[in-house]
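>>> sequence and predicted structure, then a few things I'm wondering about:
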Amino acid sequence: MVKRSKPPDFERMAREAGYRITGIEQLRSNRWLLTLSDGNGRTVLVLAQARSLIGSADVQDLWELVRLRNPATGILLALDGSFSPTAHHTCAELRDQRLHLCTSLPSAAISAVEQSSANGAFASSR
């Protein structure tokens, strides 16, 4: 992974995907929590990690945030990285349809369509 000299441009990333940013918290030098709003006003939490490999502890951290804040969707976003097999396994074991592992921010329009589908599943890398 290339060391980032400045934080990612979350404003641009969110705007291009159709979200509005309502909050950004830098939790660590390589970790941010974004609170987004989609076109229908639903809250989406994004835990963004700038590391080469995202593990199960990161999935559990997202799950805790989703349980506490109760958004419509929680996304663990790997910036320039990937998810370990244990991260995928942990996400599947938690059985929370709101949790999604992504390497790019999904479109808010896709999120809205998927959220309104019968099973509520969201395209994820699980």
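Nice, I can see it.
>>> only C-alpha atoms from now on, for both contacts and neighbour counts.
Will do.
>>> and Ala78, how far from Ile21?
From Ala78 over to Ile21 the distance is 18 Å, taken as Cα to Cα, to the nearest Å.
>>> okay, pairing it with this:
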Amino acid sequence: MTTIGQIAGIDHLSATRLRKAGIKTAEAFVRRTRQSDRLRLLSQETGIDCQKLLDMATSVDLLQLRGIGGRYSALLRAAGIHKMEDLHGFSEKEFREALTAANHEHRIVRRLPSTPSLQTWLRQASEYEGSRRNG
């Protein structure tokens, strides 16, 4: 379980404010920011701007993929993939090329994700999008 302090893009002060509001995990954060009315309420409660909370929520979205940690999350963001929705429509080859190019430019990870990891992430993103449409 990812704690709120481990999420890329959430600074120490924001993490402290979120913990004081009872949000200690990425999962709890996602639940509290999923709906705009709850997001506004959290903004008032913590003093964190709504747009900043939205940006943080986008970062958390990728952590729902199995095997994504801080480095791979940063690599995905460097490749222009900021949320699960961004993975929709990528082929495995395009996905690998995007990550390779981003890593070549920014040198984020020593080893690129394996082919099975890429396939799993694409499948999970597709399932996630399907569940959002149906639920």
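Yes, it's here. All figures in this text were calculated on a predicted structure; none of them were measured in a lab.
>>> got a TM-score for the pair?
Superposed pair, TM-score by TM-score structural alignment, normalised by the length of structure 1: 0.28. Supporting alignment: 55 aligned residues with a Cα RMSD of 4.0 Å.
>>> higher neighbour count, Ala78 and Ile21 of structure 1?
Set Ala78 of structure 1 next to Ile21 and count neighbours by other Cα atoms under 10 Å: Ala78 wins out with 22 against 19.
>>> that one contacts Val46, correct?
No - applying Cα atoms under 8 Å as the test, Ala78 of structure 1 and Val46 come out as separate, 10.1 Å apart.
>>> and the helices in structure 2?
Per DSSP state H, structure 2 carries helices over the ranges 12-20, 26-33, 36-46, 50-62, 70-78, 84-87, 92-106, 115-134.
>>> again with structure 1
Counting by DSSP H, structure 1 has these helices, from start to end: 10-17, 56-69, 85-94, 108-115.
>>> against Gln60 of structure 1, how distant is the residue lying closest to Cys102 of structure 1 once chain neighbours are set aside?
Among residues not flanking Cys102 of structure 1 along the chain, Leu77 sits closest, at 5.0 Å (Cα to Cα, 6 or more residues apart in numbering). Taking Cα to Cα as the measure, Leu77 of structure 1 and Gln60 of structure 1 are separated by 13 Å.
>>> of those two, give the one with the bigger neighbour count.
Taking other Cα under 10 Å, Leu77 of structure 1 and Gln60 do not tie; Leu77 has more neighbours (25 against 15).
>>> ok, that one to Leu45 of structure 1 distance?
From Leu77 of structure 1 to Leu45 of structure 1 the distance is 10 Å (Cα to Cα).
>>> over to Leu53 of structure 1?
Counting by Cα to Cα - Leu53 of structure 1 and Leu45 of structure 1 are separated by 20 Å.
>>> number of residues surrounding Ser111 of structure 1?
Neighbour number of Ser111 of structure 1 under other Cα under 10 Å is 21.
>>> no further questions, thank you.
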